[in-house]
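1. Quick one: sequence plus predicted model below, questions after.
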Amino acid sequence: MSAGPRYEYLWEDGVKYKRPTKLPAPEYVDALMSWAQNQLDDGKIFPNQIVRRLFRVYAHIYSNHFDHICALGIEPHLNTSYRHFFLFINEFDLVDKKELAPLEELNDAILAEDKGR
């Protein structure tokens, strides 16, 4: 597959195509869609591994940059984003409780507030 005469995209998925391989665009797109579906269907990769890593970003932001977030006036946006994220991962038990320890107090407050609704 190419993007004009100057750019060529080779396909490699580590399974069927172990080395970068030249494919016509329809085959490249088909291989990409199959690969993406396999990633989404793999319980080892998605969603647990992805959401665990996303949680770590939230933990980092809250632990290291919260003062800056407040100074920018975007604390409500961060809190709303995290609240939705946390309630989702909690509902479907996507992250081990021990991984959530850095934000345990915030998580408990979110759960208490949600319980009251």
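-> Arrived safely, thanks for sending.
2. When you work out contacts or count neighbours from here on, use the C-alpha atoms and nothing else.
-> OK.
3. Am I right that Ala109 is in a helix?
-> Yes: counting by DSSP: H, G, I helix; E, B strand; the rest coil, Ala109 is found in a helix.
4. Check this structure and tell me which residue is nearest its centre.
-> In the chain, the centroid-proximal residue (CA atoms, centre = their mean) is Ile50; its distance is 4.3 Å.
5. Contacts for the host helix or strand of it next, please.
-> For Ile50, the element it lies in under DSSP states H and E is helix 48-64. Residues from elsewhere that reach helix 48-64, judged by CA atoms under 8 Å, 6 or more residues apart in numbering: 82, 89, 94-95, 99-100, 102-103.
6. And here is the other one:
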Amino acid sequence: MCHAVVLGVLFSFPSYLYSAVPFRKARRKEREGEGAGDPKLYLQEALLERKLPELDMRQLVDLPDGLDYNEWLASHTLALFDHVNLLYGTVSEFCTAATCADMTGPGGRTYAWYDERGKKSRVAAPQYVDYVMTYTQKTVNDETIFPTKYANEFPAQFESVVRRVVRLLFHVVAHMYAAHFRELAMLRLHAHLHLTFAHLTALDRRFALLEHKETEVLRDLEVALRLSEAAGEAGGAGEAGAAGGAGEADDASPRRRSPVVTQPLASA
């Protein structure tokens, strides 16, 4: 079964995730006199609602019996890409080289871009996000990496590709929380952002896709949304493996615990 079929069968929630809220961009006048972002605005109790709060993310990301591991990763990667791309599109008008001269995350975290030759460069947030979306779109459309035709196989390095894509998407999510959460809240899309973050976090906790140093910038939000407690029940060891890369994987788990090696097109 190709991952396109898996998406259609298993991922009903992405198709209606945004159906209840029209996608309109925030009005520029709503931003007059305001800074680039409100520190930790996303931690305010009134804004901690999560779309579809009854959805158990642990069940959503748990690999079903008999389903190929790479198929499962491909399905979730595509869903996350669509959600992050849609959400950023609603606030992209306010993410400019002037307002977001650096690609930042919470707590002053700054992300640098690495090109195909491994050259590190500092770029403005909109340029960084454009690089992320262009790279991801090109990657998921590549039949040799994300096969959709019968009998085509996933490449041996597929998991490392997914790690890179998820890492870059996490950077975009982190930037939206750090610099554009106010606009998303005014558009009443903050609950959708929380759900996307919860999905990404659950996937990482289940399969140890991100290093601990990457996700620590939003650890306080995990706690506020009560994601850490749920993740700790099923994926506590995964966090340790992601942080140090030295944990032993369960025999029945497809999770691989080898350290993540920094690759071109990833961020420092």
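-> The structure has been received and is ready for your questions. A quick note: this is a predicted structure, and the numbers were derived from the prediction, not measured.
7. from the contacts of helix 48-64 of the first structure, which would you call buried?
-> Those of those that meet the buried threshold are 82, 89, 94-95, 100, 102-103, by 16 or more other CA atoms under 10 Å.
8. Tell me the spacing between Ala191 of the second structure and Tyr177 of the second structure.
-> 12 Å (CA to CA, to the nearest Å).
9. and stretch 109-117 of the first structure, how far out from the chain's middle?
-> Averaging C-alpha positions (CA atoms, centre = their mean, to the nearest Å) puts stretch 109-117 of the first structure 24 Å from its chain's average.
10. just the helices in the stretch 51-200 of the second structure please.
-> Using DSSP state H, counting those that start in this stretch, the helices found in the stretch 51-200 of the second structure span residues 57-61, 69-91, 125-140, 158-179, 181-186, 190-207.
11. re the thing from before, by how many degrees do the helix holding Ile50 of the first structure and helix 75-91 diverge?
-> Taking axes from the mean of the first three to the mean of the last three CA atoms, to 10 degrees, one finds that helix 48-64 of the first structure is oriented at 140 degrees with respect to helix 75-91.
12. which bit of the second structure covers helix 48-64 of the first structure?
-> Per TM-score structural alignment, the counterpart of helix 48-64 of the first structure in the second structure is residues 163-179.
13. aligned partner of Ala243 of the second structure in the first structure?
-> For Ala243 of the second structure, the aligned position in the first structure is a gap, per TM-score structural alignment.
14. helix or strand for Ala243 of the second structure, which one?
-> helix 227-244.
15. Now that helix: buried residues?
-> By neighbour count on 16+ other CA under 10 Å, the buried set for helix 227-244 of the second structure is 227-228, 230-231, 235-243.
16. Over to stretch 44-63 of the first structure?
-> Going by 16+ other CA under 10 Å, stretch 44-63 of the first structure has these buried residues: 47-48, 51-52, 55, 58-59, 62.
17. Quick one: those as TSV, columns for distance to Tyr28 of the first structure too.
-> Formatted as TSV, these follow (distance: CA to CA, whole Å):
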residue	distance to Tyr28 of the first structure
Pro47	25
Asn48	28
Val51	28
Arg52	30
Phe55	33
Tyr58	35
Ala59	38
Tyr62	41
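18. which two of the residues you listed lie the greatest distance from each other?
-> Using CA to CA, the two most remote members of these are Pro47 and Tyr62, lying 22.3 Å apart.
19. where does the aligned partner of Leu210 of the second structure in the first structure land in three-state SS?
-> By TM-score structural alignment, Leu210 of the second structure lines up with Val95 in the first structure. When classified by three-state DSSP, Val95 of the first structure comes out as coil.
20. ok, Val95 of the first structure to Pro26 of the first structure distance?
-> When distance is defined by CA to CA, Val95 of the first structure is 37 Å away from Pro26 of the first structure.
21. With Arg83 of the first structure instead?
-> Going from Arg83 of the first structure to Pro26 of the first structure by CA to CA gives 41 Å.
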